[in-house]
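> the sequence and its predicted three-dimensional model are supplied below.
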Amino acid sequence: MSESTNAEQPTIVYGSGRKPDAAIPRPGLELRKSNVAVVVTDPQNDFLSPQGVTWGVVGQNVTDNNTVENIGRLFAASKGNDVPLFISPHYYYPQDHKWQFEGALERLMHDIQMFDRPNALDLTNFDGSGADWLEQYKPFINDGETVITSPHKVFGPESNDLVLQLRKRGIDQVILAGMSANLCVESHLRELLEQGFEVVVVGDATAAAQVPGYDGYDAAMTNFRFLASDVWSASEVTERLSAL
């Protein structure tokens, strides 16, 4: 599959009211099946379930983007086309609550006990908790083939083994999605680019907090277009993986 010309470029998913900017290049990505993986950050209840602790600020955007369904489509496309799936989760253990300083959103996550677990070796009350996978994702993630990395602790993969796991599998192309857009997804994008990966972001398989005066999704979409090789929809990913 060759890279698309500007005239053939697929439609990008944008935040509310945003128009495509033809002045920004779209390098595109020619997928190589032996070198590409799907990477999803934080497909967990605290972000994606109406019972999750962040639903009050991310729920509307998750709903508008059909984020839950579109992440599920990525999982199905990955498994159906024998493309490796990597999950970069977020867990907090009791020692993490003893940090002496945090950034703004770190402080919030600690305060609302987001992604909390007793410790790395203890799954007490894990099933169905905010740290657990969304129930419909479990057949894809818990199949014994999906690579589940160690947890990232702030937003990016610098503190986990995602890059190592990708490199050890010969992966240098990443289709990136998950939660949340302007935090973990964008931080993973930036670090993967710095590490020499080609990265496409799936714009409708992510979402972010939207609060008065601040739109995390709109901010992320701007930076995705400035940084990534391209921004695709879940439908485009499904079609491209099926064509490999």
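That came through, no problem. Numbering: from 1, shown residues only.
> C-alpha only now, for contacts and for neighbours.
Will do.
> and the longest helix belonging to the chain, what does it pack against?
Using DSSP state H to define each element, the chain has its longest helix at helix 67-80. Counting contacts by 3 or more C-alpha pairs under 8 Å, 6 or more residues apart in numbering; DSSP states H and E, helix 67-80 packs against strand 36-41, strand 85-88, helix 138-141, strand 198-207, helix 234-242.
> can you pull the contacts of residue 4?
Residues in contact with residue 4, defined by C-alpha atoms under 8 Å, 6 or more residues apart in numbering, are residue 28.
> state the helix or strand in which it lies.
Residue 4 belongs to no helix or strand when assigned by DSSP states H and E.
> report the central residue of this protein.
For the chain, residue 178 is the residue whose C-alpha lies nearest the centre (C-alpha atoms, centre = their mean; 2.4 Å).
> so it sits against residue 40, correct?
Yes: Residue 178 is in contact with residue 40 according to C-alpha atoms under 8 Å; the separation is 4.8 Å.
> look at residue 231 and give its secondary structure.
strand (DSSP: H, G, I helix; E, B strand; the rest coil).
> quick one: it from residue 225, how far?
7 Å (C-alpha to C-alpha, to the nearest Å).
> quick one, which of the two is more surrounded?
residue 231 (28 against 21; other C-alpha atoms under 10 Å).
> correct me, but the more buried one touches residue 200?
Yes: proximity of residue 231 to residue 200 meets the contact threshold set by C-alpha under 8 Å, at 5.6 Å.
> so how far is residue 221 from the residue nearest to the centre of the chain?
13 Å.
> helices of the chain, start to end?
Under DSSP H, the chain gives helices at 45-48, 55-65, 67-80, 104-111, 138-141, 162-168, 186-194, 216-227, 234-242.
> next up, a second structure to put side by side with the first:
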Amino acid sequence: MKISAAARFRRALLIGAAALASLAPLAPAQADGLPDPGFQIVQGQTALLVTDPQNDFLSPNGVAWGVVGKNVEANGTIGHIDQLFAAAKSSGMPVFISPHYYYPTDHGWRFEGALEALMHHIGMFDRKGQLTTEGFEGSGADWLAQYKHYINDGQTVVTSPHKVFGPETNDLVLQLRKRGISKVIIAGMSANLCTEAHMRELLEQGFEVMVVSDATAAAQLPGMDGYAAALANFRMIANHVADTGTVVGAIRANHHK
């Protein structure tokens, strides 16, 4: 028996309504009308990822501090990232760093987006070369000093550098998969650029992703608030969004199960 187009449409609506109803007990709508799928930490499958924990973003001497510093201070970003590092390390959770470096040859690019052009112009994340650390110590590309004991402990995985904003240009996904990681907690800089780009790509690659909302920050310019833009997209796209206190508590509680 041939089913009419109208009947097929009504059937699709009924199936869709049933799917939504089945979802509701697991992910009830929040005040903003969106469901919250949630994020469960699973030992051996969950990792902390910190994007760009570098001086150019997080030090008052960094070249981007003039536009991100106010938001970094308002969010307590530096201290919150430190708390996440400490919780992950004390619980044995794997930690990954996705850094941003530019080498002299990168300045030969013939076209760039607006912020790529700005970063090259101001020398952000510049290094002398791929195979040298000359001039690296204390530079804008170096880690914020208070994070070094976490990152340089011989256990933290530092990926190859991403070159624009997302991990499509580095080996992060490979490193995660090789270690059996399927769930990623993201913090770091900057919220609407590298942090958001990593969130998006990891979701596209089939990972579950939670973003720590106050362990990041962004540029705030006249008429443009990068942090507000990121918060909206985190909420709409990530599996879950939570603050540092909540995430640290969850990491520690999971470790003591």
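Done, it's in. Just so we're clear, the structure is a prediction, and the values are computed from it rather than from any experiment.
> among the helices of the first structure, which is nearest residue 125 of the first structure?
helix 45-48 (13.5 Å; C-alpha to C-alpha).
> what about that closest one, how far off from the second structure?
For helix 45-48 of the first structure, the mean distance to aligned residues of the second structure following superposition is 0.1 Å (mean C-alpha distance after the TM-score superposition for the first structure).
> that helix - contacts with which helices or strands?
helix 55-65.
> the helix it packs on maps to which residues in the second structure?
Aligned using TM-score structural alignment, helix 55-65 of the first structure spans residues 65-75 in the second structure.
> residue in the second structure matching residue 34 of the first structure?
Match for residue 34 of the first structure (TM-score structural alignment): residue 44.
> contacting residues around that match?
93, 180, 181.
> again, only this time at 7 Å
Not one residue lies near residue 44 of the second structure by C-alpha atoms under 7 Å, 6 or more residues apart in numbering.
> is it possible to export the helices of the first structure to a markdown table including distance to residue 117 of the first structure?
Below are the helices of the first structure laid out as a markdown table (distance: least, C-alpha to C-alpha, whole Å):
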| stretch | distance to residue 117 of the first structure |
| --- | --- |
| helix 45-48 | 12 |
| helix 55-65 | 19 |
| helix 67-80 | 23 |
| helix 104-111 | 12 |
| helix 138-141 | 18 |
| helix 162-168 | 20 |
| helix 186-194 | 23 |
| helix 216-227 | 26 |
| helix 234-242 | 31 |
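> closest one to residue 94 of the first structure among the ones you listed?
Closest to residue 94 of the first structure of those, according to C-alpha to C-alpha: helix 104-111, at 10.0 Å.
> what about the closest residue to residue 83 of the first structure other than its chain neighbours, how many residues close to it?
Spatial nearest neighbour of residue 83 of the first structure, excluding adjacent residues (C-alpha to C-alpha, 6 or more residues apart in numbering): residue 37 at 5.8 Å. As a burial measure, residue 37 of the first structure scores 25 neighbours (other C-alpha under 10 Å).
> can you check the one 4 residues further on too?
With neighbours defined by other C-alpha under 10 Å, the count for residue 41 of the first structure comes to 25.
> hmm, it is touching residue 181, no?
No: assessed by C-alpha atoms under 7 Å, residue 41 of the first structure is found out of contact with residue 181, at 9.6 Å.
> quick one on the thing from earlier: among the helices and strands packed on helix 67-80 of the first structure, which is nearest residue 68 of the first structure?
Using C-alpha to C-alpha, the nearest of those to residue 68 of the first structure is strand 198-207, at 7.3 Å.
> in the second structure, what stretch matches the closest one?
The alignment of strand 198-207 of the first structure onto the second structure (TM-score structural alignment) covers residues 208-217.
> what do you get for stretch 154-163 of the first structure?
The aligned range for stretch 154-163 of the first structure is 164-173, by TM-score structural alignment.
> how long is that stretch end to end?
End residues of stretch 164-173 of the second structure are separated by 16 Å (C-alpha to C-alpha).
> buried ones in that stretch, by neighbour count?
By neighbour count with 16 or more other C-alpha atoms under 10 Å, stretch 164-173 of the second structure contains the buried residues 164, 165, 166, 167, 170, 172, 173.
> burial check on the spatially closest residue to the first one that is not a sequence neighbour, number of neighbours?
It stands for residue 164 of the second structure. Nearest residue to residue 164 of the second structure in three dimensions, chain neighbours excluded: residue 116, at 6.9 Å (C-alpha to C-alpha, 6+ apart). By other C-alpha under 10 Å, 15 other residues sit near residue 116 of the second structure.
> how about residue 16 of the second structure?
If you count neighbours by other C-alpha under 10 Å, residue 16 of the second structure ends up with 12.
> so how far is residue 23 of the second structure from it?
Residue 16 of the second structure is 11 Å from residue 23 of the second structure, where distance means C-alpha to C-alpha.
> show the contacting residues for the aligned residue in the first structure for residue 93 of the second structure.
Alignment note (TM-score structural alignment): residue 93 of the second structure maps to residue 83 of the first structure. Residue 83 of the first structure makes contact with 33, 36, 37, according to C-alpha under 7 Å, 6+ apart.
> what's the spacing between the corresponding residue of the second structure for residue 218 of the first structure and residue 38 of the second structure?
Structural correspondence for residue 218 of the first structure with respect to the second structure (TM-score structural alignment): residue 228. Residue 228 of the second structure is 21 Å from residue 38 of the second structure, where distance means C-alpha to C-alpha.
> which other residues reach stretch 72-90 of the second structure?
Contacts with stretch 72-90 of the second structure, where a contact means C-alpha under 7 Å, 6+ apart, come from 48, 58, 147, 150, 187-188, 214-217, 244, 248, 251-252.
> correction: the previous question concerned stretch 172-179 of the first structure.
Identification of contacts with stretch 172-179 of the first structure by C-alpha under 7 Å, 6+ apart yields 35-43, 47, 71, 185, 197-202, 205-207.
> now with 8 Å?
Contacts of stretch 172-179 of the first structure (C-alpha under 8 Å, 6+ apart): 31-32, 35-43, 47, 71, 166, 185, 189, 196-203, 205-208.
> in the second structure, what stretch matches that stretch?
Aligned by TM-score structural alignment, stretch 172-179 of the first structure corresponds to residues 182-189 of the second structure.
> what's the offset of that stretch from the middle of its chain?
Relative to its parent chain, stretch 182-189 of the second structure has a centroid offset of 5 Å by C-alpha atoms, centre = their mean, to the nearest Å.
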